[in-house]
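# Provided below are the primary sequence and the corresponding predicted coordinates.
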Amino acid sequence: MSTDTPASAGEPDAAQTITLTLAVDEEWWVARDEETGVSSQGRTRKAALDNLDEAVAGYHGEGREPTDEELRDLGIDPASNESGSVEDSEIFE
């Protein structure tokens, strides 16, 4: 779980400064890593921090591509799962 302690092997070198806020609806906790600007949420404080750990790891390039089976389990057709160039996207204009 995220803490303000120095990182261990395979993690960023600096300690993390995290802001943890209960959302206005009081149903979600929002966790934000101040160094990277990455945010995540969870129904509990622990869930928000665990989700933030995963999001920050992805920000730093960790992780792997999902398998075709994992995509199918999420209702995604692997044959239709294509990423295009950011320059070709209307969203990132």
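Nice, thanks for sending it over.
# CA only for contacts and neighbour counts going forward, please
OK.
# What is the three-state secondary structure of Ala48?
When classified by DSSP: H, G, I helix; E, B strand; the rest coil, Ala48 comes out as helix.
# so who does the residue nearest the centre of the chain touch?
In the chain, the residue lying closest to the centroid (C-alpha atoms, centre = their mean) is Ala55, at 1.9 Å. The neighbourhood of Ala55, defined by C-alpha atoms under 8 Å, 6 or more residues apart in numbering, consists of 38-40.
# Structure two is appended below for comparative analysis:
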Amino acid sequence: MARADAGNSDSPEREIRLVKNPDGQWTARDLRVGVTAQAKSRDEALDTLDAVIAAVEGDGGRSPTDEEIRDLGVDPEVARSQSDNLPDVLQ
């Protein structure tokens, strides 16, 4: 387990658990945000965790391109015309 205080004004303290799994992979979990990342090395797991946190907190990521949407087998125009309302079962 590793504990790090990040000098980020939004979160004065950051607690991260870093575990080496039996298969040799590393798992990093940010306890404040509640997200986890896994990778082949410690550094890669921590870098991936930072990227996940940035995406979750709105500081990272981007909208998919039309080509990326098509690669998933979805028509981009149909995807954009869908309502943002969640189905009742998901609300």
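Thanks, I have the structure now. Keep in mind that this is a model prediction, so the values were computed, not measured.
# So the residue nearest to the centre of structure 1 versus Thr19 of structure 1, what's the distance?
In this view, Ala55 of structure 1 and Thr19 of structure 1 are 15 Å apart by C-alpha to C-alpha, to the nearest Å.
# same question, Glu35 of structure 1
Distance, Glu35 of structure 1 to Thr19 of structure 1, by C-alpha to C-alpha: 11 Å.
# Just tell me what the residue nearest to the centre of structure 1 corresponds to in structure 2.
Taking TM-score structural alignment, Ala55 of structure 1 has Val52 as its aligned residue in structure 2.
# cool, Val24 of structure 1 as well?
In structure 2, Val24 of structure 1 lands on Pro22 (TM-score structural alignment).
# Check for me that that match belongs to a strand.
No - assigned with three-state DSSP, Pro22 of structure 2 falls outside any strand and is coil.
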